[in-house]
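Participant: here is a sequence with its predicted model. Questions after.
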Amino acid sequence: METAIYQAYVRILTRELRPATGCTEPIAIAYAAAMARNTLGAVPDEIQAHCSGNIIKNVYGVTVPNSGGGRGVEIAAALGAVAGNADRELEVLARVSPEDLDRARGMVRRGKCSCLLAENAPPLYIRIEARAGADRCEVELEGGHTQIRRITRNGTVLQEHPASQDPLQADKALLSLAGIYEFANVLRAEDVCAVLDRQIACNTQIASEGLAHPYGACVGRTLMQEYDAKDIRIRATAMAAAGSDARMSGCPMPVVINSGSGNQGMAVSLPVIAYADELNATREQTYRALALANLIALLQKRYIGNLSAFCGAVCAAVGAVCGIAFLHGADEAILGKVINNTLCNVGGIVCDGAKPSCAAKIAAAVNAGLLGWAIAQRSGYAFGAGQGIASDDAEQTIANVGRMGRDGMRQTDTEILHIMLEQKRENCS
């Protein structure tokens, strides 16, 4: 494998697989608010959070970590402004004292934190406007959960960066199914052990927490109790769902993300980890399978983008089952069939925000991936050209699905947001 491509893939894994405490959209709001406090040099008296529809959608129904069960943009911004440690980026709310929580709740109760829809904004966009006494500041994020676009204080620009784009865009342009398969086969463990050991440790810990305690809809626990827990397919699916159960309900344990999402980070890794344990795979075999799984998920999201109306759990599940198949000796052709069979089955799952039902979508997507792999193994069959959006070439199928999720589902995204906001108004009336 060419050294430049190999190093690009290592950089992608190193920079994408980051730890985050809590759902990344409310955490991004908290991070921006913490940056605003740092800019002002004091806790703001008042905050306005101007957010894109996709940000609002993904904050509406998820519990903010260390918030005492709070949900929504307002409590995320208030906690970030009062207690956030911006230096920890996506772990900005890792430590919140009872006094901090009381102060943040007080800000929300007095109407000092408000959320406004940023019209015609990019999918991932947050602008915090904050005031402390006579001083005012703005902190603008765009394109990434911690990606600063601009910071101003009293009208003076303190930081400004070019229109946001993925800093790994050039590296990700080198991703291909053939390249990922080759990379996994020649991977040197020492190049990825630190980042993948962290993914294994963090994501396994929160999955165990979700299986041990009743979070959310208890999707993971239900799978283990209602089906044969000795079946590795059930255990692998339940682990991924249980991690989401805990995280969507405010568990403050960190998760290693994929494509900017903790749910996707868990869905792409935990089934592979479960199968690796079942097969007594070596550490090196596990690293290779996890690297392949993560990169195949990222290959798909390169076409779709981090936030859209397309459920990213599907991309993650496709990656996970490809990793599982790789552990069993699958070649590139089988991986292509797994991709086609899964995307042509559950490629229509919509993202209607982060919330407890994400765990069920993860379970459905992983189960569909395992079915797609079984079909490929037993009959050699793959859904292909002439069947809807499928192509005989798996990469073209990925591109087709990406086009559908990125362009075709824009109006779907808008309607989902309208429905959610209408329900919010009805609940508040």
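Facilitator: Alright, I've got the coordinates.

Participant: contacts, neighbours, all on C-alpha from now
Facilitator: Fine.

Participant: Glu138 falls within a strand, correct?
Facilitator: Yes - note on Glu138: a strand contains this position according to DSSP: H, G, I helix; E, B strand; the rest coil.

Participant: contact partners for it?
Facilitator: Going by CA atoms under 8 Å, 6 or more residues apart in numbering, Glu138 touches 36, 127-130, 150-153.

Participant: which of these tops the neighbour count?
Facilitator: Among these, the one with the most neighbours (other CA atoms under 10 Å) is Ala36, at 32 neighbours.

Participant: and the helix or strand harbouring it, which residues are buried?
Facilitator: Ala36 belongs to helix 24-40 when assigned by DSSP states H and E. The neighbour-count check on helix 24-40 (16 or more other CA atoms under 10 Å) flags 24-40 as buried.

Participant: next one: stretch 58-78
Facilitator: 58-67, 70-78.

Participant: run through who's touching that stretch.
Facilitator: 21-23, 25-27, 29-30, 32-33, 47, 49, 56, 79, 93-96, 101, 104-105, 107-108, 113-115, 248-252, 352-356.

Participant: hold the first one in mind and look at this next one:
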Amino acid sequence: MDQHSKEMFLTVLKESIKPAKGCTEPVSVALAAATCGEQLNREAVTKIDVAVSANVFKNALAVIIPGTGAAGLPIAAAIGYLAGDPDAGLGVIPQITDDQREQVLALAHSGKVHVWVADVPDKLFVEVTVTTTTGHTANVQIAGSHTNIYRVQHDDQVVFDHGKPQPGAASEWEKFLQQSSLAAVWEFAMQEPLSELQFILTTRDYNMALSRDGLEHHYGMAVGRAMNNSRGLNTADSLTKQIITQTSAAADARMGGSQLLAATNSGSGNQGITATVPICVAAKYWHSSEEQLVRALTLSHLTTVYIHAFLPSLTAYCAVHASAMGAATGLCYLAGGTVEDAGRAIKIMIGDANGMVCDGAGCSCALKVSTAVQTMLKAVDLALQKITVPATNGVVSESVDKTIRDLGRLTSEGMSDTDSVILKIMRAKA
């Protein structure tokens, strides 16, 4: 592998794996509000206007904002403005005291925070405008990625304006991935010096701590805790049970308001969790070496980003399924398998459950995480026995890379109207 490709793969990993506290769509709103707060010295407000794309709105209706016990974009905007750290990126939401929590809830429920869906073509768009009691205003706009603040205005002065990115525009490293292959991802993960990959262990540190938090405390639906304590069909203390319960528990904690950070993948904490926890649990169960753990995590996260490079941002497709394909690749390696085995596992997953729908972020995301992980475990088991989906079936092709690209086409073209229907259903209940 040439030096340029190695450097690009490292860039991909470092750019796509970031720590975040809470669901990243409301976090993006909190970041915009915190930036407004910085411009206005957090003066008392008369109004906070929040305009977001439909996908951001969908993903923020039901998810709990860390430290508040409450859900919704007014909460996210209030905590961002009153207490957020604008320099912390996806970690903008701080630990808050009980007094701060009461202040956040009071502002959010004061009638001063107004939220609506912006008429924009972007999948990810956030605009927050704050007006203070002294008549000063700040406006912050985000698009393209959760932390890409491209425009800031204070009163009549434009602080900076980098230009709004084109909807769906790919970064240089995304373009690189779109010309790559699963085989190249595998080669990089196997050959790159271990010292260059050690940073990937931060995903273990963040996401396994979330898993423990989810098992120890009751968050959301407590899917992980319930499955861990279940009676009847799931009583065996098997590796399968440990992977499912511990991964689900991490999602419970993240979506239920835990104040611990998650290591995200492709802008999603649940994707980061799904790409991380199964690998860590299996590596411990099988007594794998630290080098094997590092290379398996690299495979898992990098494969996830590779697949995600063909998916639209914030689509109606639940992308934890894609991150479970990344985990399948890492598990195949830990089990002594080959890149061909990993390719079979990915094709089985795409041929099996390629249409799981994202109907907004919330406590039920832990169910989808558990479903994706169970599908992944079945696929790895079959793939290691050299079973695969015939290329005559559905969207599966002989080539795993062609199959991944066609998954992208399916989600981009085939599910293009799904989000609007989901949003209409959700708004009718609000």
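Facilitator: Ah, there it is. Keep in mind that this is a model prediction, so the values were computed, not measured.

Participant: didn't Ser211 of structure 2 look like it was pressed against Ile244?
Facilitator: No - assessed by CA atoms under 8 Å, Ser211 of structure 2 is found out of contact with Ile244, at 10.9 Å.

Participant: on that earlier part again, are any of the contacts of stretch 58-78 of structure 1 buried, and which?
Facilitator: 21-23, 25-27, 29-30, 32-33, 47, 49, 56, 79, 93-94, 96, 101, 104-105, 107-108, 113-115, 248-252, 352-356.

Participant: who's in contact with the residue positioned nearest the centre of structure 2?
Facilitator: Centroid check for structure 2 by CA atoms, centre = their mean gives Ser268 as the closest residue, at 0.9 Å. Contact analysis of Ser268 of structure 2 by CA under 8 Å, 6+ apart lists 23-24.

Participant: ranges for the strands of the stretch 251-400 of structure 2?
Facilitator: 262-263 (DSSP state E, counting those that start in this stretch).

Participant: who's the closest spatial neighbour of Thr11 of structure 2, skipping the chain neighbours?
Facilitator: Distances taken as CA to CA, 6 or more residues apart in numbering put Trp173 closest to Thr11 of structure 2, at 7.3 Å, once the chain neighbours are dropped.

Participant: and that neighbour, what element?
Facilitator: Using DSSP H and E, Trp173 of structure 2 falls in helix 172-178.

Participant: any buried residues in that helix, and which?
Facilitator: 173-174, 176-178.

Participant: quick one: the helices in the stretch 1-150 of structure 2?
Facilitator: Applying DSSP state H, counting those that start in this stretch to the stretch 1-150 of structure 2 gives helices spanning 3-16, 24-40, 54-58, 73-83, 98-108.

Participant: so which of the ones you listed gets nearest Ile200 of structure 2?
Facilitator: When these are compared by CA to CA, helix 3-16 sits nearest Ile200 of structure 2, at 8.3 Å.

Participant: what helices or strands is that closest one leaning on?
Facilitator: Counting by 3 or more CA pairs under 8 Å, 6 or more residues apart in numbering; DSSP states H and E, the packing neighbours recorded for helix 3-16 of structure 2 are helix 172-178, helix 182-191, helix 290-308.

Participant: what's the closest of those helices to Leu197 of structure 2?
Facilitator: When those are compared (using CA to CA), the closest one is helix 290-308, at 6.8 Å.

Participant: matching residues in structure 1 for that closest one?
Facilitator: Mapped onto structure 1 using TM-score structural alignment, helix 290-308 of structure 2 spans residues 283-301.

Participant: return the set of buried residues in that stretch.
Facilitator: Applying 16+ other CA under 10 Å to stretch 283-301 of structure 1 flags 285-301 as buried.

Participant: what's the nearest residue to the residue mapped onto Lys402 of structure 2 from structure 1 if we skip its chain neighbours?
Facilitator: With TM-score structural alignment as the criterion, Lys402 of structure 2 lines up with Gln396 in structure 1. By the measure of CA to CA, 6+ apart, the closest residue to Gln396 of structure 1 outside its immediate chain neighbours is Ala390, 7.9 Å from it.

Participant: thanks a lot, see you next time.
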